[in-house]
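Visitor: Pasting the sequence and the predicted coordinates here, then a few questions.
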Amino acid sequence: MEIANIHEAKSQLSKLVERAMNGEEVIIAKAGQPMVRLVPIRADESPRVGGQWKGRVHIADDFDALPEDIAAAFGIEPQ
């Protein structure tokens, strides 16, 4: 595991990215406290597409609607 402070990360970013791409855990710290982890984006991590369960899930007619405060917290308009 590589732990680099922010100053070191700025000057050696290419090296740290290379190490992360090779599977090594790379942590960037500030004042000795770990702040972020560099991880590679994998080709198999494609963005999720909505609607894949459309037509496969049935919600019963007697299913309770969300309380208004919870719906509002998720940005759902009341029905």
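Guide: Alright, I've got the coordinates. Note that the coordinates shown come from a computational prediction; the quantities given were computed from them, not determined experimentally.
Visitor: going forward, measure contacts and count neighbours with C-alpha atoms only.
Guide: OK.
Visitor: I'd like the next helix or strand past the longest helix that the chain contains.
Guide: For the chain, the helix that runs over the most residues, judged by DSSP state H, is helix 13-21. Proceeding C-terminally, helix 13-21 gives way to strand 26-30 as the next helix or strand, assigned by DSSP states H and E.
Visitor: Next up, a structure to set beside the first:
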Amino acid sequence: MRTLTIYHLGRMDYTAAWNWQRRIASQRSAGKIGDTLLLVEHPPTITLGSKAHPDHLLVPVEQLAMQGVTVVRCDRGGGV
């Protein structure tokens, strides 16, 4: 029988959750842990993927920050 470990992380900064996810994925790939599901909510966040350019944002980063929106460059594919 397979088991699934579920972590309910609540509301967490995108980068902090991303670090959790990478750590869990590394452990899972190494066979150190079983299947795992992370449940998390992020504050307003815009991610810039590997093909994104800052000029793809329609609003300056500084203005987004004043509105409580975080912009994070990440390693996923795609744009904004």
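Guide: Great, that's in hand. Given the structure is predicted, the values throughout are model-derived calculations rather than measurements.
Visitor: Kindly provide the TM-score of these chains.
Guide: A TM-score of 0.27 describes the superposed chains when it is computed by TM-score structural alignment, normalised by the length of structure 1; 32 aligned residues with a CA RMSD of 2.9 Å.
Visitor: how about the longest helix of structure 1: buried residues?
Guide: 16, 17, 19, 20, 21 (16 or more other CA atoms under 10 Å).
Visitor: any idea of the angle it forms with strand 26-30?
Guide: Taking axes from the mean of the first three to the mean of the last three CA atoms, to 10 degrees, one finds helix 13-21 of structure 1 and strand 26-30 inclined to each other by 130 degrees.
Visitor: can you tell me how far the residue nearest to residue 72 of structure 2 when sequence neighbours are not counted sits from residue 70 of structure 2?
Guide: Spatial nearest neighbour of residue 72 of structure 2, chain neighbours left out: residue 47 (4.9 Å); criterion: CA to CA, 6 or more residues apart in numbering. Using CA to CA, to the nearest Å, one gets 8 Å for the distance from residue 47 of structure 2 to residue 70 of structure 2.
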